[in-house]
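> mind looking at a prediction? Sequence and model below.
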Amino acid sequence: MEFIRSKRQPPHIEITPLVDIIFQLLIFFMLSSNFIAPMLKMDLPKALFKEKLEKVDLVVTVSREGDIYVNKDRIPPEDLEAALKERMARLGKYDVIFKGDVCINYGLFVEILDTAKLAGATGFSVEHAKKGR
């Protein structure tokens, strides 16, 4: 008895679905990356050493123009103390991180530091970028 042998083709992988998925992922990441933008364009001061800070929910940011933000809310300077007190009471945390542009007035920095202390802040950290050597 003679068996008929069929010619076997070597196995291969269909790449068409793979290419479709890759293009879909590429489009997804391209679209989502456009929506991830910093709130303010800032040039942070540089320092040689940078400590890792634990997550603090209270950040005071000062833009190059001198606008003051608590977290992402713009606050007039005269309302800063009340805003800090309200947020500290709500969060139960009394540590404040200061994030200011390298070009801000030093007097404004000291003013914000004093206001944070008047509001009851017990810890105050200054965020900066690491200086490249």
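Yes, it's here. Please read these numbers as outputs of a predicted model, since none were measured by experiment.
> only C-alpha atoms for contact and neighbour calcs from this point on.
Noted.
> and the helix or strand where Arg90 lies, what's buried?
Using DSSP states H and E, the element containing Arg90 is helix 80-91. Of all the residues in helix 80-91, those buried under the rule 16 or more other Cα atoms under 10 Å are 80-81, 83-85, 87-88.
> stretch 117-125 now?
Residues of stretch 117-125 classed as buried: 117, 119-121 (neighbour count, 16+ other Cα under 10 Å).
> export those residues to CSV and append columns for secondary structure and distance to Tyr69.
Compiled in CSV, the buried residues of stretch 117-125 are given as follows (DSSP: H, G, I helix; E, B strand; the rest coil; distance: Cα to Cα, whole Å):
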residue, secondary structure, distance to Tyr69
Lys117, helix, 17
Ala119, helix, 16
Gly120, coil, 18
Ala121, coil, 16
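> hold the first one in mind and look at this next one:
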Amino acid sequence: MKFRRQRIDDGGINLTPLIDVVFLLLIFFMVSTTFTKESRLQLELPTADGNPAIEQPESLEIVIDAKGQYQINDRRLGKASMRDLMQAMQGLIGSDTMRPVVITADANTPHQAVVSAMDAAGRLGLVHLSITTQDADTAE
């Protein structure tokens, strides 16, 4: 019996080990890479050049100090509830829902106090709301 010899084909390069190495490198880099999640917001706030609005004498002015105590048109309320705040505002505006509201808050005022004042004004139907600020050049 005569067995045939198998021919060895040396005609090309075996790519299997190369593909294995590339996949191992890919897996290594995927596992070792850290993905950072940005938790800070990058904001570019708008600027305005112009004259400040002329304050109207019939506006309703709400002043909030650093402790969150309210003062409406020079009438001190202290730490008022939402109902007390709305009653004090309603007593001053009557049925005039077009009266502008100016909120002046200390820089250290709790955020909730400002939101409560805005919410009370919104519940009463007041739509002309403005918040006083200080020019950055004169803040020092």
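Done, it's in. Here the structure is a predicted model, which means the values were calculated and not measured.
> name the residues that touch the helix holding Arg90 of the first structure?
The contact list for helix 80-91 of the first structure, computed with Cα atoms under 8 Å, 6 or more residues apart in numbering, reads 57-58, 70, 75, 94, 115-116, 118-121.
> let me see the ranges of the helices in the first structure.
16-35, 80-91, 106-119 (DSSP state H).
> find me the equivalent region of whichever helix in the second structure runs longest in the first structure.
Ranked by residue count, the top helix of the second structure under DSSP H comes out as helix 16-32. Counting by TM-score structural alignment, helix 16-32 of the second structure falls onto no part of the first structure.
> closest one of the buried residues of helix 80-91 of the first structure to Phe29 of the first structure?
Using Cα to Cα, the shortest approach to Phe29 of the first structure within the buried residues of helix 80-91 of the first structure belongs to Arg87, at 34.6 Å.
> trace the closest one over to the second structure, please.
Counting by TM-score structural alignment, the partner of Arg87 of the first structure is Leu92.
> its match and Glu58 of the second structure, how far apart?
10 Å (Cα to Cα, to the nearest Å).
> between the buried residues of helix 80-91 of the first structure, which is nearest Val102 of the first structure?
Distances from Val102 of the first structure to those, taken by Cα to Cα, are shortest for Leu80, at 20.8 Å.
> and that closest one, how close does it get to Lys131 of the first structure?
Taken as Cα to Cα, the span from Leu80 of the first structure to Lys131 of the first structure is 30 Å.
> returning to what we had before: export the buried residues of stretch 117-125 of the first structure to TSV and tack on distance to Leu25 of the first structure?
What follows is those, written out as TSV (distance: Cα to Cα, whole Å):
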residue	distance to Leu25 of the first structure
Lys117	48
Ala119	47
Gly120	48
Ala121	45
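> just checking, Val70 of the first structure touches Thr61?
Yes: with contacts counted by Cα atoms under 8 Å, Val70 of the first structure reaches Thr61, the gap being 6.4 Å.
> who's more crowded, those two?
Applying other Cα atoms under 10 Å to Val70 of the first structure and Thr61 shows that Thr61 carries more neighbours, namely 24 against 20.
> now check the second structure for the residue matching that one.
With the correspondence set by TM-score structural alignment, Thr61 of the first structure lines up against Val63 in the second structure.
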